[in-house]
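# Okay, structure incoming, though there's no sequence with it:
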């Protein structure tokens, strides 16, 4: 078999979808320390209900929810609102530790954040930081092993440096060693590299088939065809469309390909450079759909031009037409 042979697609597979939930704001005219007062909590709770109601697992305090920019108290408030909104429903909570280059791994800080997620019934996903991703493979593995001593289940997160300077894509050897940690039940993979993800799928299938590989590739959402599940920011634009895509794949309905193509067109448009501005695209899209009153985002976040709105509106119209077919 060629070194980079394309694996077979898995038509009819049941896909597990996790969706990073956008945190909406009523206005951008506030100091970051006053974020809690500017959050559109009604819009957030409604969007959260739509996400869970569509059958996707909400993921809170991810990049889409401005988790790394929020104060700890606001991240906790997001978790509390989540439990109030979806009750005992399943959710994932981002565990964020902000540090600087050269900082040591701060186990206590990670545990303080993860405890807030676990105490509310969620599954923690450990964001990379300088301290977590520094050093050799053995150093990183030892840190995950220490986390495994504290938590029965958690998700790891491979993040390319194109997204954040403290990100790290693990070597295949380190990935295999993570598979041997039973408490690590899955990992989000955000390299934007199909081949790297296919290699992980092959190893997962050989070594630990129940391990959940979550594609974070918003530019290749069709990776689910080869066995990945997903944790995406793009799905926050239209959770119902992603849920329908997943059902049509399971049912082997040919409409899945048209829907996937349209969602990928939305992804290519929304996640163009500068990539972080996709959050403004999401807010625009949700406002156009009538789900939010404002398309404001966190202060200082990159924005999109107003000329994007008619394009997003056209994509929304096409999606609604296809979903109604």
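Noted; the coordinates are in hand. Bear in mind the structure is a predicted one, so any value in this text is a computation, not a measurement.
# When you work out contacts or count neighbours from here on, use the C-alpha atoms and nothing else.
Fine.
# Please tell me how far residue 197 sits from residue 103.
29 Å (CA to CA, to the nearest Å).
# so what's residue 123 closest to, chain neighbours aside?
Distances taken as CA to CA, 6 or more residues apart in numbering place residue 92 nearest to residue 123, at 4.7 Å, with adjacent residues excluded.
# wouldn't that neighbour be in contact with residue 122 here?
Yes - with contact defined as CA atoms under 8 Å, residue 92 reaches residue 122; the gap is 5.3 Å.
# Tell me where the stretch 101-250 of the chain has helices.
For the stretch 101-250 of the chain, the helices defined by DSSP state H, counting those that start in this stretch occupy 107-118, 130-133, 137-148, 172-179, 194-207, 239-251.
# name the helices or strands packed onto the second one?
What that stands for is helix 130-133. Other helices and strands packing on helix 130-133, by 3 or more CA pairs under 8 Å, 6 or more residues apart in numbering; DSSP states H and E, are helix 137-148.
# same check, this time on the fourth one
Here helix 172-179 touches helix 137-148, helix 194-207, going by 3+ CA pairs under 8 Å, 6+ apart.
# Nearest to residue 1, out of these?
helix 194-207 (12.9 Å; CA to CA).
# Give the other helices and strands that that closest one contacts.
helix 172-179, strand 212-215.
# Output those in CSV; the columns should cover distance to residue 46 and mean neighbour count.
Output for those, formatted as CSV (distance: least, CA to CA, whole Å; neighbours: other CA atoms under 10 Å):
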stretch, distance to residue 46, mean neighbour count
helix 172-179, 36, 16
strand 212-215, 25, 25
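# structure B:
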């Protein structure tokens, strides 16, 4: 469904909806740094972005049920329910789609005022596109609102990008208010934007492409892990676009440099880079990561320190 001229898709001065996946900071000695987490939820909301918790950035795959519930409780208390969160079902290869577990996870989010993001799983990934759509419809029939999630296999082994016909069916589910698209492909996202505009203009396409954050110029909103490292800078960039300020492009270039550096292979290592940024900014007590999470080489610290320094004028309003 390639368009002949994607420049026709540009949407100047559009108000961008920004959602930021929140890093769950870890203490150097092990365990979650809960005060740092709460402070970052506050920081993100104060910047004007919607906090997105229990996502890949927040190590949702590694959390037990008590910690996932605590994340939701803290976030709901801070935001008054203005948040989204991953409805994650831990399962194993070969497992069937667990409708009950998904509804329980989504209910825990909705019950606190948030919007569930239907996180991929082995059970969902085992289905063909028609089966995937059936699962989304089953959930949509029980939920007042939810956000779909296409996540590529470069992020998780059970990731999958359904075909465009399946996406069309997702857009047509009334309770699905939008979908995060994380294929890291501009063309696939442009195809989804065109379909959205044709079928349901109010449906939100949330780019998850940390390697092409300028997709907001073409009509995407965003739900990114990258923005957890610089929520105020992302918010400043978004305001520039809405105002028609050409400074948008220079700030976007700097943020994209951060994205290309931190989201290089192996992609899950971006979470350690985020932890380094938190440490550099004084937002956490160190750059700890959970056991088994990939870590970056020490040389990343100098590069990240330079980027943080260059972002500062945008974040404090002096640029």
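Happy to help now that I have it. The model shown is predicted, which means the values in this text are computed figures rather than measured ones.
# sorry, back to before: any residues in contact with both of residue 92 and residue 122 of structure 1?
Between them, residue 92 of structure 1 and residue 122 share no contacting residue under CA atoms under 8 Å, 6 or more residues apart in numbering.
# against structure 1, where does stretch 267-282 of structure 2 fall?
Aligned by TM-score structural alignment, stretch 267-282 of structure 2 corresponds to residues 275-290 of structure 1.
# Sorry, slip of the keys, the one I care about is stretch 203-218 of structure 2.
The aligned range for stretch 203-218 of structure 2 in structure 1 is 211-226, by TM-score structural alignment.
# Can you get me a residue count around residue 72 of structure 2?
Neighbour count for residue 72 of structure 2, taken as other CA atoms under 10 Å: 24.
# if we can go back for a sec, what distance separates the match of stretch 267-282 of structure 2 from the middle of the whole chain?
Distance, stretch centre to chain centre, for stretch 275-290 of structure 1: 16 Å (CA atoms, centre = their mean, to the nearest Å).
# ok so, going back, contacts only, for the aligned partner of the residue nearest to residue 123 of structure 1 in structure 2.
Structural alignment (TM-score structural alignment) places residue 92 of structure 1 against residue 84 in structure 2. Residue 84 of structure 2 sits next to 50, 51, 52, 53, 109, 114, 115, 116, 117 when contact means CA under 8 Å, 6+ apart.
# Number of residues surrounding residue 136 of structure 2?
20.
# whoops, I mixed them up, residue 299 of structure 2
By other CA under 10 Å, the residues close to residue 299 of structure 2 number 8.
# rewinding a little: possible to save the helices and strands packed on helix 194-207 of structure 1 as JSON lines with distance to residue 292 of structure 1?
Listed next are these as JSON lines, based on distance: least, CA to CA, whole Å:
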{"stretch": "helix 172-179", "distance to residue 292 of structure 1": "40"}
{"stretch": "strand 212-215", "distance to residue 292 of structure 1": "27"}
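# between the ones you listed, which one is nearest to residue 4 of structure 1?
Of all those, helix 172-179 sits nearest to residue 4 of structure 1, with 14.4 Å by CA to CA.
# how distant is that closest one from the center of its chain?
Centre-to-centre, helix 172-179 of structure 1 and its host chain are 21 Å apart (CA atoms, centre = their mean).
# Output the residue interval of structure 2 matched by it.
Counting by TM-score structural alignment, helix 172-179 of structure 1 pairs with residues 164-171 of structure 2.
# mean shift between that stretch and structure 1?
Its aligned residues in structure 1 lie a mean 0.8 Å from stretch 164-171 of structure 2 after superposition (mean CA distance after the TM-score superposition for structure 1).
# Just name the most buried of the helices of the stretch 101-250 of structure 1.
Among these, helix 130-133 has the highest mean neighbour count (mean count of other CA atoms under 10 Å), at a mean of 22.
# hang on, the earlier thing: redo the helices and strands packed on helix 172-179 of structure 1 as a markdown table? Include distance to residue 29 of structure 1.
Rendered in a markdown table, the data for those read as follows (distance: least, CA to CA, whole Å):
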| stretch | distance to residue 29 of structure 1 |
| --- | --- |
| helix 137-148 | 39 |
| helix 194-207 | 40 |
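# Lovely, talk soon.
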